[in-house]
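1. For reference, the sequence and a predicted model appear below.
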Amino acid sequence: MFSGGKQRGPGSLESPGSPGSLASLTNTLVQVTGLSPLAGPSNAEHTTTQLANDNFQRKVLMKLDLIIEQQQQILNLTRQNMTPGNDTENVLDHPCETLEDLERLEKEMEDRAKKQRMTMYLRSLGGANLNAAVRRMLRRVGNNDLWSTFSYKGRLGKRPFSKLRLCEAMIGACQKLFKIKADAAEDAIGQALKLAPHRKLK
């Protein structure tokens, strides 16, 4: 006689809630996806890290774009100041060789516009540092023999460079070039004039 309960053969399916069916389903998923049951959390962590890296890279690229744009703006302004045909052209035909030449230049610089153009011209000469820029300015405006007769304050019987309109233009140019205070430019000019009798301005 047969018992009242149902018998399951070897190939019969188990109920969905049974431990056997869960193990079978898990094994099937592993075979299909190639993932282990523990792979889920590590994948999530990897995804989070990747998103953070992508976000960081986007921020860096945005910063680089901003820096490049600012540098381009600076370059454009520099080119405008250095381009032939602007207001700095023909400010000075040649370096002053005598005191009379310098006096004529000073007379011309009584015109405010002329003085402003001189400041722009001196600024456009540039220089690796403050002292180099000052020497370059002096060399372009006058020769070494002329500057040997000057000191900044006019001591030791020399003429006072600080009284010249050219001095004001040089200080203004140095301040715009190097973002410095006036006294730093004054010191650099005084040092350059002090050395003028002993060596050529380079």
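-> Thanks, I have the structure now. Numbering: from 1, shown residues only.

2. For the rest of this, base every contact and every neighbour count on C-alpha atoms.
-> Fine.

3. Output the contacting helices and strands for the strand or helix carrying residue 65.
-> Under DSSP states H and E, the secondary-structure element containing residue 65 is helix 39-82. Of the remaining helices and strands, those touching helix 39-82 by 3 or more CA pairs under 8 Å, 6 or more residues apart in numbering; DSSP states H and E are helix 112-125.

4. What are the buried residues along the next helix or strand after the helix it packs on?
-> Per DSSP H and E, helix 112-125 leads on to helix 130-141 as the next helix or strand towards the C-terminus. Judged by neighbour count (16 or more other CA atoms under 10 Å), helix 130-141 contains these buried residues: 130-131, 133-141.

5. try this one next to it:
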Amino acid sequence: MVEILEIKYEVQETKKILERVETLLANKAIANIPNENVNKYMEKIPCKTKTDVDRLDSEIRVNDNFKYLVKILYLLGGSSPRKSVYLMMGKILDKPLALEYSGQGKKKKIPFCKLKLFEAIIAAVRKRHSSASEDTIKKSVALFLASAKSRLPKNENQREIEEDESELE
């Protein structure tokens, strides 16, 4: 029994070391991205309008742009898949813009899951957390979008609540 526990401990420690090595290798690979590509994306995010999102989504469908964005998102970090998703989504979407999207397009909102940006987030999270399931990532994205109103500054949040209440009347 003790031997099994020792083996489990060694496997866990080996996994931790392997994750550190993977992180170091990925960070080294990121250094190979030309600075102009990094700067190009850093200027475009966070997206402030739906047009910005559509433009970025179209751009990453071409050449190596998808790969560059995945590497940039990967570098945002996150100690768990959920935290990584929140960091990435917060980097891609401006806080007020996040209100216009939902994971699957419910409540007459724009479905984020239909965007290539969603695929980039999945790829970046899986690169950082290899055991993360697509379902976990989808749920985290949906939760981020569903809770977008709570991340608005107080005055904007109050304005949104008042608008929602006026729609109900």
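-> On my side now, so go ahead. Here the structure is a predicted model, which is why all the values come from computation and not from measurement.

6. Can you calculate the TM-score here?
-> Comparing the chains after superposition, counting by TM-score structural alignment, normalised by the length of structure 2, produces a TM-score of 0.69; 134 aligned residues with a CA RMSD of 2.6 Å.

7. returning to that earlier point: relative to helix 112-125, how tilted is the helix holding residue 65 of structure 1?
-> Inter-element angle recorded for helix 39-82 of structure 1 and helix 112-125: 130 degrees (by axes from the mean of the first three to the mean of the last three CA atoms, to 10 degrees).

8. Any idea how far helix 39-82 of structure 1 is from the middle of the chain?
-> Chain-centre distance of helix 39-82 of structure 1: 16 Å, with CA atoms, centre = their mean, to the nearest Å.

9. same check, this time on stretch 132-152 of structure 1
-> Its chain's C-alpha centre and that of stretch 132-152 of structure 1 lie 31 Å apart, by CA atoms, centre = their mean.

10. So the aligned partner of residue 157 of structure 1 in structure 2: helix, strand or coil?
-> Aligning on TM-score structural alignment places residue 157 of structure 1 opposite residue 108 in structure 2. Following DSSP: H, G, I helix; E, B strand; the rest coil, the label given to residue 108 of structure 2 is coil.

11. who touches the residue positioned nearest the centre of structure 2 in this structure?
-> Nearest residue to the geometric centre of structure 2 (CA atoms, centre = their mean): residue 88, 3.1 Å. The neighbours of residue 88 of structure 2, taking CA atoms under 8 Å, 6 or more residues apart in numbering as the test, are 73, 76, 121.

12. Could you see which of these carry over to structure 1?
-> Contacts conserved in structure 1 for the contacts of residue 88 of structure 2, counting by both residues aligned by TM-score structural alignment, their matches' CA atoms under 8 Å: 73, 76, 121.

13. Wait, residue 72 of structure 2 touches residue 38, no?
-> Yes. With contacts counted by CA atoms under 8 Å, residue 72 of structure 2 reaches residue 38, the gap being 7.3 Å.

14. Is it possible to get a markdown table of the kept ones among the contacts of residue 88 of structure 2 that adds neighbour count and distance to residue 12 of structure 2?
-> Formatted as a markdown table, the entries for these read as follows, by neighbours: other CA atoms under 10 Å; distance: CA to CA, whole Å:
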| residue | neighbour count | distance to residue 12 of structure 2 |
| --- | --- | --- |
| 73 | 24 | 27 |
| 76 | 17 | 25 |
| 121 | 23 | 27 |
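
15. of these, closest to residue 13 of structure 2?
-> Checking these against residue 13 of structure 2 with CA to CA, the nearest one is residue 76 at 24.2 Å.

16. now for that closest one: what does it line up with in structure 1?
-> Aligned counterpart of residue 76 of structure 2 in structure 1: residue 125 (TM-score structural alignment).

17. same question, residue 149 of structure 2
-> When structure 1 is aligned by TM-score structural alignment, residue 149 of structure 2 is paired with residue 197.
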